[in-house]
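Student: could you look at this predicted model? Sequence included:
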Amino acid sequence: MADRERLDQPSDPRRRGLRRNLAARREADPERFGRFAESAARFLGTARFITWMTVFILVWLAWNVPWGPDRPRWDAYPFIFLTLILSLQASYAAPLILLAQNRQEARDRIAAEQDRDAASRSHADMEFLTREVASLRIGLGEVATRDFLRSELRGFLADLEKADESDQQD
């Protein structure tokens, strides 16, 4: 939807025909290259990549060794072209890996901030609940307990029994 022209907005007269197509290409998703870098870095860090790279180099070396059968060789010993290809691959792989690491660091920083916020909210909730429990304990200290009520009722019963005995004696 981002690369489609909005119908509720007036069109820009400078962006017509070929210019419009070129401008649309320039306004590509800025995250697309970052996602590409992450997928490339993810692939470069696998055993599959190392295996394929090893196979590629071994085939290259086997085809281009000077003491093998006579056939056309495109990179004679000391394999300058192979060195160039590997250097080119490394020169592209390193920035892609760094870009992927930077994006991961940004995600980790956001996650850490969210964790800190959640921890501070949890801490505030625990402090509030601690104060509530303390106030309940203070409030319960003023409430009559079951044992206190039983002893008071026994005392009233004993007083009533004494009063009843004194009334019967009179």
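Tutor: Received, thanks.
Student: alpha carbons only for contacts and neighbour counts from here, please
Tutor: OK.
Student: what's the offset of the longest helix belonging to the chain from the middle of its chain?
Tutor: The longest helix of the chain (DSSP state H) is helix 80-141. Taking CA atoms, centre = their mean, to the nearest Å, the mean C-alpha location of helix 80-141 is offset from the chain mean by 7 Å.
Student: what helices and strands are in contact with that helix?
Tutor: Helix 80-141 sits against helix 30-44, with contacts defined as 3 or more CA pairs under 8 Å, 6 or more residues apart in numbering; DSSP states H and E.
Student: moving C-terminal of the helix it packs on, what's the next helix or strand?
Tutor: helix 47-64 (DSSP states H and E).
Student: that following helix vs helix 80-141, what angle?
Tutor: With axes from the mean of the first three to the mean of the last three CA atoms, to 10 degrees defining the directions, helix 47-64 sits at 170 degrees from helix 80-141.
Student: next, the one to line up against it:
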Amino acid sequence: MPELQPGRRLDQPLLGRRGLEFDPSAFASAAERVARYLGTGRYLAIQTVIVVAWIALNAASWWLQWDPYPFILLNLAFSTQAAYAAPLILLAQNRQDDRDRIALDEDRRRAERTKADTEFLARELAALRIALGEVATRDYLRSEVDRLAAIVEGREKPRRR
């Protein structure tokens, strides 16, 4: 039986079989960066400037009208952008959900450990309180020493137990 290559996982397909090297996490990471950029004010400002310039150039000049009034080419550009942006945003959301799920699992495990540690410390504290109840206190020892001193000096008679 052939040995498994180091770093090779059985739950993932082989990469590069047909000469194409494709790293799914690198693609997903790039998709996240694009999706993050699509949600910025900078992107919206740049897109607004491009659209205004497009419409102004096509409406103002008769000889440069590459996209006349209904602006069908501009509409096609927006449709293409939306067709690519939507899956990229969904991919970024799925990766964020995965990260949130992992963080939630770690938080849950940490909370369980903290609860177990707290219960252990509560049991230990209860055991210490019980043990301290059986220990002679300083006041008790003083009273016994005083009583024994009184017996030795003859001021008190010994008690029978």
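Tutor: Great, that's in hand. Here the structure is a predicted model, which is why all the values come from computation and not from measurement.
Student: after superposition, what is the TM-score?
Tutor: Overlay of the two chains. TM-score (TM-score structural alignment, normalised by the length of structure 2): 0.83; 142 aligned residues with a CA RMSD of 1.8 Å.
Student: picking that back up, okay, the longest helix of structure 1 sits on what stretch of structure 2?
Tutor: Structural correspondence for helix 80-141 of structure 1: residues 72-133 of structure 2, per TM-score structural alignment.
Student: mean per-residue distance, the matching stretch to structure 1?
Tutor: Superposing on structure 1 and averaging over aligned pairs (mean CA distance after the TM-score superposition for structure 1), stretch 72-133 of structure 2 comes out at 0.6 Å.
Student: same thing with stretch 27-35 of structure 2?
Tutor: Mean deviation for stretch 27-35 of structure 2: 0.7 Å (mean CA distance after the TM-score superposition for structure 1).
Student: that stretch maps to which residues in structure 1?
Tutor: Stretch 27-35 of structure 2 maps onto residues 33-41 of structure 1, going by TM-score structural alignment.
Student: how distant is the matching stretch from the center of its chain?
Tutor: 17 Å.
Student: report the buried residues of it.
Tutor: For stretch 33-41 of structure 1, a neighbour-count test (16 or more other CA atoms under 10 Å) marks G34, A37, E38, A41 as buried.
Student: any idea how far R95 of structure 2 is from the most centrally placed residue in structure 2?
Tutor: By CA atoms, centre = their mean, the mean C-alpha position of structure 2 lies nearest to A103, the distance being 3.4 Å. From A103 of structure 2 over to R95 of structure 2 the distance is 12 Å, taken as CA to CA, to the nearest Å.
Student: what touches both of those two?
Tutor: When CA atoms under 8 Å, 6 or more residues apart in numbering defines a contact, no residue borders A103 of structure 2 and R95 alike.
Student: L99 of structure 1: neighbour count?
Tutor: For L99 of structure 1, the neighbour count with other CA atoms under 10 Å is 19.
Student: please list all residues in contact with it.
Tutor: Per CA under 8 Å, 6+ apart, neighbours of L99 of structure 1: G34, A37, E38.
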